[in-house]
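# This is the structure alone, sequence omitted:
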């Protein structure tokens, strides 16, 4: 939306921005991505509180896979999983990712008014090594019979 780009545009030039939408209803799914031409503005973006169209917005840094497979490895135990089928349960999510290591927390985000899955969630592992194993297999997963994207957070 215009207000989304306008809000983040005040921090610096944006090379790409997208609000993820449900492919059937075309309604926003409650999250999006912004790419800044100057990555140094991200620290300022992360420090601030964000309110867009009257809604508080949580901002996190996503890290492209290429940058995460450095010899230092990821410094995170938590991953973001997007594009989940509405039929996928939290148990399914945990079971899938437990093959990479001990899952200490897992959550599928739901719409508060309808109780339906918003199509994304988070998985936190006991060990950073588990995230490294997930990354080593690339970004796509077969969850609930459909290919899904993963993004990683530091």
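Nice, thanks for sending it over. This one's a predicted model, so the numbers in the text were calculated from it and none came from an experiment. Numbers count the residues shown, from 1 in each chain.

# For the rest of this, base every contact and every neighbour count on C-alpha atoms.
Fine.

# element containing residue 147?
Under the criterion of DSSP states H and E, residue 147 resides in strand 146-152.

# now residue 139: how far from residue 115?
28 Å (CA to CA, to the nearest Å).

# now do residue 127
Taken as CA to CA, the span from residue 127 to residue 115 is 31 Å.

# Between these two, tell me which one has more neighbours.
A count of neighbours by other CA atoms under 10 Å puts residue 127 above the other of residue 127 and residue 115, at 17 against 9.

# try it against this one:
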């Protein structure tokens, strides 16, 4: 199951996410999403857990928990909504 983790402190790394979620079971991946130009964290990430029961336990335990003064949002990731690509339709 793919898990969305939001409202992360900007100092959190992939390894930090791995450490937190590994307490609940095996992880396939853990990634903090970063701005492709600056490399700065965007404040959210994703964790992939092969076992749905482990993922459910992690979501229940970590949602709204405190991490470095920020309340995390943890839930099952939903597919990204299709957005139209910019085609220069703005004003000049």
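Here it is on my side, so go on. Only a predicted model underlies this, so the values are computations on that prediction, with no experimental measurement involved.

# Need the TM-score between these chains.
The TM-score (TM-score structural alignment, normalised by the length of structure 2) is 0.74; 78 aligned residues with a CA RMSD of 1.6 Å.

# superposed on structure 1, where does the longest strand along structure 2 end up, distance-wise?
Determined from DSSP state E, the single longest strand within structure 2 is strand 41-48. Averaged over the aligned pairs, strand 41-48 of structure 2 sits 0.4 Å from structure 1 after superposition, using mean CA distance after the TM-score superposition for structure 1.

# State the span of structure 1 onto which that strand is aligned.
Strand 41-48 of structure 2 lines up with residues 117-124 of structure 1 when matched by TM-score structural alignment.

# How about stretch 10-18 of structure 2?
Across structure 1, the stretch matching stretch 10-18 of structure 2 (TM-score structural alignment) is residues 86-94.

# for the matching stretch, how far is the first residue from the last?
First-to-last residue span, stretch 86-94 of structure 1, CA to CA: 15 Å.

# mind listing the helices for structure 1?
Secondary structure of structure 1 (DSSP state H): helices at 2-9, 42-47, 65-68, 90-97, 128-136.

# If you compare the directions of the longest strand of structure 2 and helix 52-62, what angle comes out?
Orientation note: strand 41-48 of structure 2 sits at an angle of 140 degrees relative to helix 52-62 (axes from the mean of the first three to the mean of the last three CA atoms, to 10 degrees).

# Run through who's touching strand 41-48 of structure 2.
Under the criterion CA atoms under 8 Å, 6 or more residues apart in numbering, residues 1-12, 17-18, 21, 27-35, 77 lie in contact with strand 41-48 of structure 2.

# starting at the chain centroid, how far to it?
Mean-position distance between strand 41-48 of structure 2 and its chain equals 3 Å (CA atoms, centre = their mean, to the nearest Å).

# I'd assumed residue 19 was in contact with residue 31 of structure 1.
Yes: shown here, residue 31 of structure 1 and residue 19 form a contact pair, counting by CA atoms under 8 Å, at 6.1 Å.

# In contact with the residue nearest to the spatial centre of structure 1, which residues?
Taking CA atoms, centre = their mean, the centroid of structure 1 lies closest to residue 80, which sits 3.9 Å from it. Neighbour list for residue 80 of structure 1: 120, 121, 122, 123, 150, 151, 152, 153 [criterion: CA under 8 Å, 6+ apart].

# Redo the residues you listed as JSON lines? Include neighbour count and distance to residue 35 of structure 1.
Formatted as JSON lines, the contacts of residue 80 of structure 1 follow (neighbours: other CA atoms under 10 Å; distance: CA to CA, whole Å):
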{"residue": "120", "neighbour count": "21", "distance to residue 35 of structure 1": "20"}
{"residue": "121", "neighbour count": "20", "distance to residue 35 of structure 1": "21"}
{"residue": "122", "neighbour count": "21", "distance to residue 35 of structure 1": "21"}
{"residue": "123", "neighbour count": "21", "distance to residue 35 of structure 1": "24"}
{"residue": "150", "neighbour count": "20", "distance to residue 35 of structure 1": "17"}
{"residue": "151", "neighbour count": "17", "distance to residue 35 of structure 1": "14"}
{"residue": "152", "neighbour count": "23", "distance to residue 35 of structure 1": "15"}
{"residue": "153", "neighbour count": "17", "distance to residue 35 of structure 1": "15"}
